[in-house]
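Q: Here you go, sequence then predicted model.
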Amino acid sequence: MTIYSKFSDVELTSFLVKGDHMAYEEIYNRYNALLYIHAYKKLGNREQAQDIVQEVFITLWAKHKELLDIVNMGGFLYTCIYHKILDLITHQDINRKHISQLSTYLRSKNSNTDFLVREKQLTVIIEREIAALPSKMRQIFELSRFKHMSHKEIAEQLDVSEETVKKQVKNALKILRNKLGLFVYLVFLLRF
């Protein structure tokens, strides 16, 4: 029976290239704990360190026929661990960026949705108060604010004096300011 613990890394590598399971097991026993400690120091996470070490050994066996040029098995395994750690950190950074972008997007969507809901509610309130104005006053007010007609144009269209139009618009604004409150009234003025 061959005792693999007596072989050098170079000899074990040559056996491993030929598919020798016992050589693979000896390499695993020699380096598993050392690689784990190294990975843990870099990552500070036991599970991630264990996963990375296992991935390296799985890859080692999967590609054992390609290891002909390896003269320093320890250096090769540490390099593999280093690259796996870099891949993991890069992947985590990308995930954090995606999560941050998604969070920002969701916050902006919620803000936009809140704004749209509030704007719609405000519009309904304003429209309701305009509809409650006396008929002639409402007609003059709507021509002034929504059709953007001048007092003179409204007076000619409705066959009333410009002074009447001016007074009706002024009274409508006063009624709306009292019913809607100052803030809503100012928003209304800015929009229309």
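A: Received, thanks. Residues are numbered from 1 along each chain as shown.
Q: switch to C-alpha atoms for all contacts and neighbour counts from now on
A: Noted.
Q: Buried residues, stretch 17-36. List them.
A: 17, 19, 22-28, 31-32, 35-36 (16 or more other CA atoms under 10 Å).
Q: structure B:
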Amino acid sequence: MITSVKNNCTDYLRKQSVRQHHVGIQVTSATTDTPEVIYTIGELEEMLHTALKQLPENVRRAFELSRFGNMTYNQIAEEMSVSPKTIEAYISKALSVLRAELKDYLPFVLIIYNIS
């Protein structure tokens, strides 16, 4: 039990560190936005929304709640009345589709939307 708690704490701290790093990148890039950068971000947003529309409704909803709503898999599972493992499978499927659809732009999308 002690090992489990230790591992959960380590995972939490690592995730927070990654999020803070991405927020720092976003703040830095927000201060240097040029019209070209703003246009490129708009294009990426459109491509992301197009890719998300291709997903089945339940997969898209789980992905959006997880990545844009900052909900945990357990919270999403309760809201959607499915198991957390099902949510995990939905997110995995969504990420694989997004990787395929946005393969050339995925690093930029990850930075913009903090999808990690």
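A: Good, I have the coordinates. Keep in mind that what you see is a predicted model, and the values were worked out from it rather than measured.
Q: follow-up on the earlier one: just give me the closest of the buried residues of stretch 17-36 of structure 1 to Ser150 of structure 1.
A: Proximity of the buried residues of stretch 17-36 of structure 1 to Ser150 of structure 1 (CA to CA) peaks at Tyr36, which lies at 82.2 Å.
Q: Would you check the span in structure 2 matched by the helix or strand hosting the closest one?
A: Element membership for Tyr36 of structure 1, per DSSP states H and E: helix 21-43. The counterpart of helix 21-43 of structure 1 in structure 2, using TM-score structural alignment, is absent.
Q: Kindly report the same for stretch 116-125 of structure 1.
A: Against structure 2, stretch 116-125 of structure 1 falls on residues 38-47 (TM-score structural alignment).
Q: after superposition, how close is the matching stretch to structure 1?
A: Following the fit onto structure 1, the mean deviation recorded for stretch 38-47 of structure 2 is 0.7 Å by mean CA distance after the TM-score superposition for structure 1.
Q: before we move on, the earlier item: quick check: of the buried residues of stretch 17-36 of structure 1, which lies closest to Arg128 of structure 1?
A: Of these, the one sitting nearest to Arg128 of structure 1 (CA to CA) turns out to be Tyr36, at 71.3 Å.
Q: follow-up on the earlier one: following element in sequence after the helix holding Tyr36 of structure 1, please.
A: Downstream of helix 21-43 of structure 1, the next assigned helix or strand under DSSP H and E is helix 46-62.
Q: and the helix or strand that that following helix is followed by, what does it pack onto?
A: Downstream of helix 46-62 of structure 1, the next assigned helix or strand under DSSP H and E is helix 73-131. Packing partners of helix 73-131 of structure 1 (3 or more CA pairs under 8 Å, 6 or more residues apart in numbering; DSSP states H and E): helix 9-17, helix 21-43, helix 46-62, helix 162-180.
Q: Next one: the closest residue to Ile25 of structure 2 other than its chain neighbours from Arg99 of structure 2, what distance?
A: Computed as CA to CA, 6 or more residues apart in numbering, the closest residue to Ile25 of structure 2 that is not its neighbour in sequence is Ile111, at 7.6 Å. Plainly put, Ile111 of structure 2 is 14 Å away from Arg99 of structure 2 if you go by CA to CA, to the nearest Å.
Q: And for Glu36 of structure 2?
A: Glu36 of structure 2 is 24 Å from Arg99 of structure 2, by CA to CA.
Q: Please apply the same query to Met80 of structure 2.
A: 24 Å.
Q: what do we get in structure 1 for Arg61 of structure 2?
A: That one, Arg61 of structure 2, aligns with Gln139 by TM-score structural alignment.
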